[in-house]
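In: Quick one, what's the 3D model for this:
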Amino acid sequence: MLSFPNAKINLGLNVVSKRPDGYHDIETIFYPIPVKDALEIVFCGEKDVFHSEGIPVEAAPADNLVMRALRLLREQYEIPPLEIYLMKGIPFGAGLGGGSSDAAFMLKLVNTLCALHIPDERLEELAASIGADCPFFIRNTPVFAGGIGNIFSPVSLSLKGYHLCLVKPNIMVSTPEAYAQVTPQAPSISLKEIIRMPVSQWREWMVNDFEASVFSRYPLIGEIKDYFYQCGALYASMSGSGSSVFALFTEDPGLCLQEQFPDCFVWQGNLP
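Out: Modelled structure (predicted):
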């Protein structure tokens, strides 16, 4: 059984407050995008076998979130040995949720292949124990995320037909360090209101609180955002705590991103 775990971008990200447990409450909008991995599972012999190709996975196979998702299900359900094939196309350290997506899609694949009949609500609970943004990929539709990024409410938003450009430089941004450089504060206007505005107005109102400190430490990330605006983007932003930067255009601007950013991961295409 084959599926294609997709990435997400953050439309705006406000760090609202620091919690007593050391985590931060945030507000953001998760939006699915068609940058994808491939994940296939089949029944096999006496023990699980894991294969990974594409973008190298640094973690040991046993530590991969796909295998963690499988172990989580096995704590409650009888699941026979599986052979797992993962083709990585979503870059790491990008703020795109690639690992979380793989784990969530693994939960859904095993649920279907083994006829476990686990409802989405329960799958979301299981996914939450893997990572804060992992439950988003169970339903995989645009949501407003609060709490630590794990409390979802649906939003009416479609970017269908917009052209998305994405560049991920060879930079790893430490998420704890990014949070340490931000002074939490409630936004002056809610993202739920901003997304009702035309996309052309988002530039004025929609912010990512991580950008100021990340751009000062890694100027290339800020330069990518500036480049997109120079090329006529309606809206451009860093996704999550970085390091990828995306831009929305009304139509294909004809950019040669790989030539402009030769050492970076790049992707562009129309949103479905």
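
In: C-alpha from now on. contacts and neighbour counts both.
Out: OK.

In: Was I right to think Gln258 contacts Lys168?
Out: No - with contact defined as Cα atoms under 8 Å, Gln258 does not reach Lys168; the gap is 10.9 Å.

In: Let's compare: structure for the following, please.
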Amino acid sequence: MIAFPNAKINLGLNIVSKRPDGFHNLETCFYPVKIFDSLEILHSDLFEFTHSGLESSSGEDNLVIKAHRAMQKKYGIGQVKIHLHKAIPMGAGLGGGSSDAAFTVKLLNELFQLGLSTHEMEDIVAPIGSDCPFFINNKPVIGKEKGNVFSPINLSLDGYFGLLIFPPFGVSTKEAYSKVTPKAPLYPVQEVIGEDIAQWKNKLHNDFEDSVFEIYPMLNDIKEKLYSSGAIYACMSGSGSTMFGIFTNKDQLHSVSLSGCTSFSFSF
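Out: Below you'll find the model as predicted:
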């Protein structure tokens, strides 16, 4: 069985407060985008995990393996052969690893005919990563608390075009949080998302940009380039290094060129 785990972007991200458990309360909008890994799972006598494409761990810290272990522990499923082809970069803020874990659970549910509900699959992946449950339902939502409490949102970017810019480095979650200062948002994400997209530029902010841009000024340069090339909204995705722009005209995407960076264009 084969599936194609997709990436996500964050439309705004407010770091609201520090939690007693050491995590942070945040608010953001998760939106799925059309850049994919490839995941194949087959029945097997012995467990086997292989990978190709971009760099990916083959050890027990790989989220695909963690997802299989969780399913095996809870539902007693049999052994499988898994192959993961990575196209979504690690440390990019696109949720590639989380998506791989969620799609592993969905494939295993189908392969072993478990009949699990969406909620049951979300419960399985929640301990693996805060944004893993998003990829089970895989529709636009407002994420709150640790980013794992979802509210459905009526949002469609159909008709717009997106451009992802990958710089030649990633940003770890620990690094992104190292200088962040939690604060009550001036403009709550859910309110701004409901406004015309032309208003997002001045109101929909990713708080990680304040700290990460100090460490990696190249990211600010990329954001400025996206806007100067015609983007109506540009932002850093999550806590990673990917910058993205939303455009009304597909031809504008070709004017964005940055030395040392990789770009990926798509339609929403």
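
In: about what we covered before: any common contacting residues for Gln258 and Lys168 of structure 1?
Out: By the contact definition Cα atoms under 8 Å, 6 or more residues apart in numbering, Gln258 of structure 1 and Lys168 are jointly contacted by Cys264, Phe265, Val266.

In: Skip the chain neighbours and tell me the closest residue to the first one.
Out: Setting aside the residues directly before and after it, Cys264 of structure 1 is nearest to Pro169 in space (Cα to Cα, 6 or more residues apart in numbering), at 4.5 Å.

In: Restricted to strands, list the shared contacts of Gln258 and Lys168 of structure 1.
Out: Phe265, Val266 (DSSP state E).

In: give me the element the aligned residue in structure 1 for Glu214 of structure 2 is part of.
Out: By TM-score structural alignment, Glu214 of structure 2 lines up with Ser216 in structure 1. Element membership for Ser216 of structure 1 (DSSP states H and E) is helix 211-217.

In: which residues sit against that helix?
Out: In contact with helix 211-217 of structure 1 (Cα under 8 Å, 6+ apart) are residues Val173, Ala178, Gln181, Val182, Ile221, Gly222, Met238, Ser241, Gly242.

In: Quick one: list the elements packing against the helix or strand that it is followed by.
Out: Of the helices and strands lying after helix 211-217 of structure 1 in sequence (DSSP H and E), the nearest is helix 219-230. Here helix 219-230 of structure 1 touches helix 211-217, strand 235-238, strand 245-249, going by 3 or more Cα pairs under 8 Å, 6 or more residues apart in numbering; DSSP states H and E.

In: Now helix 219-230 of structure 1 on structure 2. Mean distance?
Out: By mean Cα distance after the TM-score superposition for structure 1, the fitted helix 219-230 of structure 1 averages 0.5 Å away from its aligned residues in structure 2.

In: With adjacent residues omitted, what lies nearest to the counterpart of Ala132 of structure 1 in structure 2?
Out: In structure 2, Ala132 of structure 1 lines up with Ser130, judged by TM-score structural alignment. Excluding the flanking residues, the one nearest Ser130 of structure 2 by Cα to Cα, 6+ apart is Asn148, at 5.3 Å.

In: Is it correct that the one you found is in contact with Phe134?
Out: Yes - under the criterion of Cα under 8 Å, Asn148 of structure 2 makes contact with Phe134 at 7.4 Å.

In: Neighbour count: these two, which is higher?
Out: Set Asn148 of structure 2 next to Phe134 and count neighbours by other Cα atoms under 10 Å: Phe134 wins out with 28 against 20.

In: Tell me if I'm right that that one and Val149 touch.
Out: No - taking contacts as Cα under 8 Å, Phe134 of structure 2 lies outside contact range of Val149: 9.1 Å.

In: tell me the helices in the stretch 101-250 of structure 1, going along the chain?
Out: Counting by DSSP state H, counting those that start in this stretch, the stretch 101-250 of structure 1 has helices at residues 120-128, 136-139, 175-180, 191-194, 202-205, 211-217, 219-230.

In: so where do the strands sit in structure 2?
Out: Using DSSP E, the strands of structure 2 run over residues 2-3, 6-18, 24-36, 38-43, 48-53, 80-86, 141-144, 149-152, 161-166, 233-236, 243-247, 262-267.

In: most tightly surrounded among the helices and strands packed on helix 219-230 of structure 1?
Out: The highest mean neighbour count among those, using mean count of other Cα atoms under 10 Å, belongs to strand 235-238: a mean of 27.

In: so what's the corresponding residue of structure 1 for Met121 of structure 2 up against?
Out: Alignment note (TM-score structural alignment): Met121 of structure 2 maps to Leu123 of structure 1. If a contact means Cα under 8 Å, 6+ apart, then Leu123 of structure 1 has Leu107, Lys108, Pro135, Ile138 as its contacts.

In: ok, the third one - how many residues close by?
Out: Right, the one you point to is Pro135 of structure 1. The burial count for Pro135 of structure 1: 28, using other Cα under 10 Å.

In: Repeat that for the second one.
Out: For Lys108 of structure 1, the count of nearby residues is 22 (other Cα under 10 Å).

In: What residue in structure 2 is paired with it?
Out: Lys108 of structure 1 maps onto Lys106 in structure 2, by TM-score structural alignment.

In: how close does its match sit to His119 of structure 2?
Out: The gap separating Lys106 of structure 2 from His119 of structure 2 is 12 Å, by Cα to Cα, to the nearest Å.

In: May I see the helices and strands packed on helix 219-230 of structure 1 arranged in a markdown table, with distance to Gly161 of structure 1 as well?
Out: Output for those, formatted as a markdown table (distance: least, Cα to Cα, whole Å):
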| stretch | distance to Gly161 of structure 1 |
| --- | --- |
| helix 211-217 | 27 |
| strand 235-238 | 15 |
| strand 245-249 | 9 |
